[in-house]
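> here you go, sequence then predicted model.
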Amino acid sequence: MSNVRQMLQKGPLHARIIERFDEMSEQLQQAARHILEHPQEVALVSMRELARNAGVQPSTMTRLAKFLDFSGYEDFRAQHADVIRVSADGFAARALQRTEAATNGEGLAFRMLQGLSAQIDRLCAPDTIEHLNKMAEQLSNARRIYVLGLRSCHSVAWHFHYVMTLLGEKTVHLDGPAGTSGDPLIRATSDDVLLAISNKLPTSLQTLELAEAAREKGMPILAITDSEVSPLVTIAEHVVLFPTESQTFFTPDAGA
């Protein structure tokens, strides 16, 4: 993948935002998360529309730009515009231009399926494959695998656990009623691993609490999540990121 295409997908300030994310206020983090997930919007929509999409006030975008050492929002926006301008074929700009899209059910279904296909295709990136291989090796070597996925990620965690039960009794699904999900960790040791699956910030508080409990027992944490600024990233040995952009209000977990 070329440097230009990487910047089109991640944005020219991706690394800087990640590096300084923990220093930001809650409002700045909310704005930064949206820009990390939709970097092309900075160049292609107005500041007010970008702020509305991120769920913050327009002034927050200006404060974010200054926090990242720009003189103002226009300089911040220019960085993103330059990347799209130098694109050899302008595919990102054309794809994101506001054309009259089909509004019928067939058109929406096509765009949804096309989006899911693109998300799965992005998992074929070399660095993602490398992390998957390392995670698979660690899962294979573990005495026991504790699997955690709450809310919309419950089905992903359960499916992994179910498939593994067909091969033996190596997995434990952390899914107990009445707040007992973490009880099986009492028997966990440093020879085990925790596979934690989470999406859509903010990450579930219970997911973080159980991940921290596992880490305190010396267990390696393997994370599958949709954001590089997820709290799981800071405590996991290996992380696989899966995209969750959607044409609807619902977050797809096909990538996970």
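That came through, no problem. Residues are numbered from 1 along each chain as shown.
> from now on I want contacts and neighbour counts done on CA atoms only, so please keep to that.
Will do.
> as a check, name the ranges of all strands in the stretch 1-150 of the chain.
145-149 (DSSP state E, counting those that start in this stretch).
> leaving out chain neighbours, which residue sits closest to residue 198?
Closest residue to residue 198 apart from its sequence neighbours, by Cα to Cα, 6 or more residues apart in numbering: residue 225 at 5.0 Å.
> okay, now that neighbour: neighbour count?
28 (other Cα atoms under 10 Å).
> surely it and residue 203 touch.
No. Counting by Cα atoms under 8 Å, residue 225 does not reach residue 203; the two are 9.3 Å apart.
> this is the other structure I want to compare:
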Amino acid sequence: MPQFQSNPSGRLPDSTIVARRIAEKYADMTGAVRRFADLVKAEPLKVARMSIHEAVVGADVSVATANRFAHLIGFSGYAEFRAELIRGFEKLFEPVDAMKRHRAEAGSAFEVLEASLREDIANIEATLRSLDPETTERAVEMIARAEKVFVLGFENAAQLAGMLACGLEMTGVPTRSPENGGGMVGVARQLFKFGPNDLLIPIAFSLYMRDTIIMTRYARRAGIPILAITDFLDSPLVPLADRTLFVTAFHSMHPPSDTAILALIEALIAAVARQRPGAPEVAEKFASFAYPWMRSTGPDWSPEE
């Protein structure tokens, strides 16, 4: 009998209708119906792409069992269940579908480049229009007054978190971000030392990284102030944060737009540098210290001992 292992990279998003209904009815499932539910939970992407006849072979159950499963979780039949299952992954495959459409369209390399740049310009302008002066002031104050800051992001957001952390360090704010290879344990190793006088800045955009949400929940329970950087009001970071800065980060080929997010990050660093006491002195001290390593007089040049 097949055994299906959990596949976190392809797991059904918890917020989807199918995932919620399975969770509600799972205790009532037995035998073959539960076995089919386990297949859906473990390999939802595969099930979404299979016909009912292919899916039942994978779970070693009958077509009647697959239909009973669909009825048990509130669908009129297997076809309606599968359509809803596919909908749960639509956002995941939007970039793939967009790339396929763009590749099929005629256009020069310059036209593609120009369209991408114009999307980023529009994102930055939309982000600027959406900024609320009072929220922005409070956000900058939260950073400037924090004893220490942790900027949280995984995958692509980890690079953005690193740039924000580097910039804030240069204003005199002690700042860390996830270390390479550290993962959630590495983040926890830092956050357990944080408290109400510190600050967590999580960065997450659709699709939201589960680890970012988990660690942000931990920070909230620990009483650590939270300033979120995200995209929509229904982002899972919003209810966890004390303040939220929103970025319009649409990109038709590879969402989200890192350009718009980075623009806000650089603007935040500039605002904190203006407000943080001692920021000019920190920058001057670093420049004096680093100067010998930031100039070159020839191929054999090396800093003086």
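Right, received. Where do you want to start? None of the values given here were measured: they were computed from a predicted structure.
> where does the TM-score land?
Here the TM-score for the pair of chains, by TM-score structural alignment, normalised by the length of structure 1, is 0.58; 169 aligned residues with a Cα RMSD of 3.0 Å.
> how about the residue nearest to residue 198 of structure 1, what's its partner in structure 2?
Alignment note: residue 225 of structure 1 maps to residue 230 in structure 2; criterion TM-score structural alignment.
> would you mind measuring from its match to residue 172 of structure 2?
25 Å (Cα to Cα, to the nearest Å).
> so where do the helices sit in structure 2?
17-25, 31-42, 44-49, 52-59, 63-72, 78-87, 90-104, 109-130, 133-145, 156-169, 183-191, 210-221, 258-275, 279-290 (DSSP state H).
> surely residue 149 of structure 2 and residue 197 touch.
No. Counting by Cα under 8 Å, residue 149 of structure 2 does not reach residue 197; the two are 9.5 Å apart.
> so the two - more neighbours on which side?
Remark: of residue 149 of structure 2 and residue 197, residue 149 carries more neighbours, 27 against 14, as counted by other Cα under 10 Å.
> contact partners for the more buried one?
When contacts are counted by Cα atoms under 8 Å, 6 or more residues apart in numbering, residue 149 of structure 2 touches 143, 173, 174, 175, 176, 198, 199, 200, 201.
> swap in 6 Å and give it another go.
175, 198, 199, 200 (Cα atoms under 6 Å, 6 or more residues apart in numbering).
> closest to residue 80 of structure 2 among the residues you listed?
Nearest to residue 80 of structure 2 among the contacts of residue 149 of structure 2 is residue 200, at 42.3 Å by Cα to Cα.
> counterpart of the closest one over in structure 1?
That one, residue 200 of structure 2, aligns with residue 194 by TM-score structural alignment.
> what is the neighbour count of that match?
Residue 194 of structure 1 - counted by other Cα under 10 Å - has 27 other residues nearby.
> pretty sure it is touching residue 221, no?
Yes. Residue 194 of structure 1 is within contact range of residue 221, at 5.0 Å (criterion: Cα atoms under 6 Å).
> map residue 147 of structure 1 onto structure 2.
So residue 147 of structure 1 corresponds to residue 151, using TM-score structural alignment.
> and for its match, the neighbour number?
For residue 151 of structure 2, using other Cα under 10 Å, the count is 25.
> and it, how far is that from residue 23 of structure 2?
33 Å.
> again with residue 286 of structure 2
54 Å.
> what do you get for residue 233 of structure 2?
25 Å.
> can I get the helices of structure 2 in CSV with distance to residue 246 of structure 2?
Shown next, in CSV, are these (distance: least, Cα to Cα, whole Å):
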stretch, distance to residue 246 of structure 2
helix 17-25, 27
helix 31-42, 32
helix 44-49, 31
helix 52-59, 41
helix 63-72, 39
helix 78-87, 26
helix 90-104, 19
helix 109-130, 7
helix 133-145, 10
helix 156-169, 15
helix 183-191, 24
helix 210-221, 16
helix 258-275, 9
helix 279-290, 26
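> of these, give the one that comes closest to residue 247 of structure 2.
Of those, nearest to residue 247 of structure 2 by Cα to Cα is helix 109-130, at 5.2 Å.
> off-centre distance for the closest one?
21 Å (Cα atoms, centre = their mean, to the nearest Å).
> now swap in stretch 80-100 of structure 2 and tell me
Distance of stretch 80-100 of structure 2 from the chain centroid (Cα atoms, centre = their mean) equals 18 Å.
> buried residues, it. List them.
81, 82, 84, 85, 86, 88, 89, 95 (16 or more other Cα atoms under 10 Å).
> list the contacts of residue 237 of structure 1.
Neighbours of residue 237 of structure 1 in contact, by Cα under 6 Å, 6+ apart: 221, 222.
> how near is it to residue 189 of structure 1?
16 Å.
> sorry, back to before: more neighbours: which of residue 233 and residue 23 of structure 2?
Legend: neighbour count by other Cα under 10 Å for residue 233 of structure 2 and residue 23, higher for residue 23 (14 against 11).
> any idea how far residue 34 of structure 2 is from that one?
Distance from residue 23 of structure 2 to residue 34 of structure 2, by Cα to Cα: 11 Å.
> can you tell me which residue in structure 1 aligns to residue 191 of structure 2?
Residue 191 of structure 2 maps onto residue 185 in structure 1, by TM-score structural alignment.
> next: residue 127 of structure 2.
So residue 127 of structure 2 corresponds to residue 123, using TM-score structural alignment.
> trace residue 248 of structure 2 over to structure 1, please.
Checking TM-score structural alignment: residue 248 of structure 2 goes with residue 243.
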